[in-house]
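1. I'll drop the sequence and a predicted model, then ask my questions.
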Amino acid sequence: MTRARQPSPQTAAVLRALAADPAQWRYGYELGQEVGLKAGSLYPILIRLSDRGLLEASWETDPPQGRPPRHLYRLTGAGLSMAAELAPVAAPVLRPRPEPRGAW
């Protein structure tokens, strides 16, 4: 099955970040920090990738005491293939913009 269009730059950045170490389970917060996306942009991307079979999602099995379990993510074989297709396209990893410092 071929894709009708290229993924957004944000989705491509998430795929590339996950493809850097495809066997490693990653936390959403960690991914968001790496690619410069806030939760409101990141988690819909992760859900969409998971729904399309490009991403595995799992709950953390042994969270530290006092903290609820977190979701973990990693690429499936299909997700890794898609990330490899994107690799030749030179697109920068998104980084957060520095906060402006105003003279209040």
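-> Good, I have the coordinates. Numbers count the residues shown, from 1 in each chain.

2. Only C-alpha atoms from now on, for both contacts and neighbour counts.
-> Noted.

3. Can you name the helix or strand that the residue nearest the centre of the chain falls in?
-> Centroid check for the chain by Cα atoms, centre = their mean gives residue 14 as the closest residue, at 3.3 Å. Assigned by DSSP states H and E, residue 14 belongs to helix 9-19.

4. From the contact counts, what lies against the following helix or strand past that helix?
-> As assigned by DSSP H and E, the chain's next helix or strand after helix 9-19 is strand 26-27. Counting by 3 or more Cα pairs under 8 Å, 6 or more residues apart in numbering; DSSP states H and E, the packing neighbours recorded for strand 26-27 are strand 71-75.

5. Give the buried residues for the strand it packs on.
-> Buried residues in strand 71-75, counted by 16 or more other Cα atoms under 10 Å: 72-75.

6. So which of those residues is the closest to residue 64?
-> Closest to residue 64 out of these is residue 72 (14.8 Å), distances taken as Cα to Cα.

7. dropping in the other structure now:
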Amino acid sequence: MQRNRGLSAQAVTVLRALAVDPSRWRYGYDLATEVHLKSGSLYPILVRLADRGLLEATWEPGPDGRPPRHLYRLTGTGREYVAALPAAQSVRVAPHPKLRLGEAS
């Protein structure tokens, strides 16, 4: 069964970051730094976006015996999706500030 849920605010933020230069391949680490998401949040988003056909992914061999790295960029469908997003969905997602013990939320 296929679900047609809308994208999360974090997924939209990732798409918008990639849309700045849609033909450029980007590393997940660089995206994580730019959109302020931890890898445990970012990489599942990248997989879901690729599954929907909004991103393409490829492997780059690692230099000097290091492991290969994944690269991502928008597909034509991804570019169209971002172009059709309402301006209200352009909110950047920042991580929640950590509270010290004893502080009220």
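-> Okay, I see it. Note that this is a predicted model, so its numbers are computed, not measured.

8. Work out the TM-score between the chains.
-> For this chain pair, the superposition-based TM-score is 0.81 by TM-score structural alignment, normalised by the length of structure 1; 99 aligned residues with a Cα RMSD of 2.2 Å.

9. ok so, going back, kindly indicate which of the buried residues of strand 71-75 of structure 1 lies nearest residue 49 of structure 1.
-> Comparing the buried residues of strand 71-75 of structure 1 against residue 49 of structure 1 with Cα to Cα picks out residue 75 as the nearest, at 9.0 Å.

10. what sits against that closest one?
-> By Cα atoms under 8 Å, 6 or more residues apart in numbering, residue 75 of structure 1 lies in contact with 15, 18-19, 22-23, 54-56.

11. Now render those residues as JSON lines, adding distance to residue 48 of structure 1 and neighbour count.
-> Output for the contacts of residue 75 of structure 1, formatted as JSON lines (distance: Cα to Cα, whole Å; neighbours: other Cα atoms under 10 Å):
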{"residue": "15", "distance to residue 48 of structure 1": "12", "neighbour count": "29"}
{"residue": "18", "distance to residue 48 of structure 1": "15", "neighbour count": "22"}
{"residue": "19", "distance to residue 48 of structure 1": "17", "neighbour count": "21"}
{"residue": "22", "distance to residue 48 of structure 1": "18", "neighbour count": "18"}
{"residue": "23", "distance to residue 48 of structure 1": "20", "neighbour count": "12"}
{"residue": "54", "distance to residue 48 of structure 1": "9", "neighbour count": "21"}
{"residue": "55", "distance to residue 48 of structure 1": "9", "neighbour count": "21"}
{"residue": "56", "distance to residue 48 of structure 1": "11", "neighbour count": "18"}
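
12. okay, these in TSV with distance to residue 8 of structure 1 next?
-> Listed next are the contacts of residue 75 of structure 1 as TSV, based on distance: Cα to Cα, whole Å:
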residue	distance to residue 8 of structure 1
15	11
18	15
19	16
22	20
23	24
54	15
55	16
56	20
